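Visitor: let's see this in three dimensions:
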Amino acid sequence: MARLDRVKNLTGLVELYGKNPRLQELVNLVVVCGDHGNPSKDKEEQAEFKKMFDLIEQYNLNGHVRWISAQMNRVRNAELYRYICDTKGAFVQPAFYEAFGLTVIEAMTCGLPTFATAYGGPAEIIVNGVSGYHIDPYQGDKASALLVEFFEKCQVDPSHWTKISQGGLQRIEEYTWKLYSERLMTLTGVYGFWKYVSNLERRETRRYLEMLYALKYRTMASTVPLAVEGDSASK
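Guide: Predicted coordinates:
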């Protein structure tokens, strides 16, 4: 449930699903994005539309994939989450990067076991293996294998689905209030300090930015994988 642009990687989700026959045996795939009735003027979205149709045809996914236009009605979205939850499904957020992850919060709030990108906000929201699962969008084969493992385990032991569902609900209760407020207060403090240093001389401001980069962002940037040549998910 996202925009149909490259960074959201919805076509990557369809591709990893199409490449895994066992996953197709276990579950169907519902994708919510784009607008079928209103052709996009954005070239990137046009390319993703074409790629989506091509993948569905290439892997013969008719009957396995339901592609629904993006929904603007919040009540309808909530009902869709609940329907998938009632049928013991799961939610997958495969973005190459997600700053926060509102749909992850929504899905977990509805009790859906959630698989989400390991790059960005969802990695902080989900405790891997307890309240959901982290997936690497650059490694579609491993992501699909993790989904297969989950659904096969749920077939053998239905309580496993409930365990992850309950873990997600508990995590959201903790995250959306206590942890979120703590991080908000931290950001407020950082913003206040930034307003202070922004009034200093340019040389001092530059030193502050270099310190922030060296202590925080250089380490974060080093964890982001480079695109692997030949990996279809990174093209």
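Visitor: from now on I want contacts and neighbour counts done on CA atoms only, so please keep to that.
Guide: Fine.
Visitor: how about the strands in the chain?
Guide: Taking DSSP state E, the strands of the chain run over residues 29-32, 65-68, 91-93, 114-117, 133-135.
Visitor: and stretch 11-31, end to end?
Guide: For stretch 11-31, the first-to-last residue distance is 9 Å (CA to CA, to the nearest Å).
Visitor: turn the strands of the chain into a markdown table, columns for distance to A47.
Guide: Below are the strands of the chain laid out as a markdown table (distance: least, CA to CA, whole Å):
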| stretch | distance to A47 |
| --- | --- |
| strand 29-32 | 17 |
| strand 65-68 | 16 |
| strand 91-93 | 20 |
| strand 114-117 | 22 |
| strand 133-135 | 24 |
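Visitor: which one is the residue nearest to the spatial centre of the chain nearest to, not counting chain neighbours?
Guide: Nearest to the geometric centre of the chain sits Q93, at 2.7 Å (CA atoms, centre = their mean). In space, and not counting its chain neighbours, Q93 is closest to A116: 4.5 Å by CA to CA, 6 or more residues apart in numbering.
Visitor: another sequence for comparison is provided below:
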Amino acid sequence: MHELMKEYKLDGQFRWITAQTNRARNGELYRYIADTKGAFVQPAFYEAFGLTVVEAMSCSLPTFATCHGGPAEIIEHGVSGFHMDPYYPDQAAESMADFFEKCRDDPSYWKKISDAGIKRINERYTWKIYSERLMTLAGVYGFWKYVSKLERRETRRYLEMFYILKFRDLVSA
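Guide: Down below sits the predicted model:
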């Protein structure tokens, strides 16, 4: 990568940022990158959830992230960010180059993706939403456990019915 930077005279055009351990500084770092109309790239082979993706998008950074795992659900490809397959680096590079070319041709494009990313996070990934869902699930589980008093065999039948009616279709999709 460093040789490509030299060959194409990209010095000063992008930065490698190592893993950050100072959480208070992360938001400031993301803001600085956003202020210079940069982008966040998370090229992991797999990411279970994608907290860095949520953080970057909430700081208004257009985000490119792995299509394997959580970021595939967080990002709406081409709307609020971009999926990339780290197993195909040429396609990922082409996607990033295409994004910055569109930004050069249409200065409002960066803001369009940035705003859509913030909107996506505010609609689905805030602490308020998470805590409300958690409390709802806890309430449903607590109520079900209190009311049902099911034996082990009955519980297993209930879970099998749930799997057959709902989960199996989700897995196959």
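Visitor: aligned partner of the residue nearest to the centre of the first structure in the second structure?
Guide: Aligned by TM-score structural alignment, Q93 of the first structure pairs with Q42 of the second structure.
Visitor: for that match, what are its contacts?
Guide: V53, T63, F64, A65, T66 (CA atoms under 8 Å, 6 or more residues apart in numbering).
Visitor: could you redo the last one with a cut-off of 10 Å?
Guide: Residues near Q42 of the second structure by CA atoms under 10 Å, 6 or more residues apart in numbering: G50, T52, V53, A56, T63, F64, A65, T66, P71, H83, M84, P86.
Visitor: if we can go back for a sec, pick the most buried one from the strands of the first structure.
Guide: strand 114-117 (a mean of 26; mean count of other CA atoms under 10 Å).
Visitor: residue range for that one in the second structure?
Guide: Under TM-score structural alignment, the match for strand 114-117 of the first structure is residues 63-66.
Visitor: superpose on the first structure and give me the mean offset of that stretch.
Guide: Following the fit onto the first structure, the mean deviation recorded for stretch 63-66 of the second structure is 1.9 Å by mean CA distance after the TM-score superposition for the first structure.
Visitor: ok, and what's touching that stretch?
Guide: By CA under 10 Å, 6+ apart, stretch 63-66 of the second structure touches 38-47, 50, 52-54, 56-57, 71-72, 74-75, 77-78, 80-87, 92, 95-96, 113-114, 117.
Visitor: ok, stretch 47-55 of the second structure next?
Guide: 26-27, 30, 40-42, 44, 56-75, 81, 117-118, 120-122, 125-126.
Visitor: buried among these? Make that a ChimeraX selection.
Guide: One line in ChimeraX is enough to select the buried ones among the contacts of stretch 47-55 of the second structure; burial here means 16 or more other CA atoms under 10 Å:
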select :26,30,40,41,42,44,56,57,58,59,60,61,62,63,64,65,66,67,68,69,70,71,72,74,75,81,117,118,120,121,122,125
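Visitor: alignment lookup: A78 of the first structure to the second structure.
Guide: So, by TM-score structural alignment, A78 of the first structure is matched to G27.
Visitor: residues in contact with its match?
Guide: I33, E55, A56, S58, C59.
Visitor: of the residues you listed, closest to D105 of the second structure?
Guide: I33 (20.2 Å; CA to CA).
Visitor: what's around the nearest residue in space to the closest one that is not next to it in sequence, how many residues?
Guide: Distance criterion CA to CA, 6+ apart; nearest residue to I33 of the second structure, sequence neighbours excluded, is A39 at 7.0 Å. With neighbours defined by other CA atoms under 10 Å, the count for A39 of the second structure comes to 23.
Visitor: tell me the contacts of A39 of the second structure?
Guide: So A39 of the second structure contacts 14, 30, 33, 56-57, 60-64, 81, 96, 99-100, 110, 114 (CA under 10 Å, 6+ apart).
Visitor: still touching in the first structure? Go through those residues.
Guide: With both residues aligned by TM-score structural alignment, their matches' CA atoms under 10 Å, the contacts of those that the first structure also has are 30, 33, 56-57, 60-64, 81, 96, 99-100, 110, 114.
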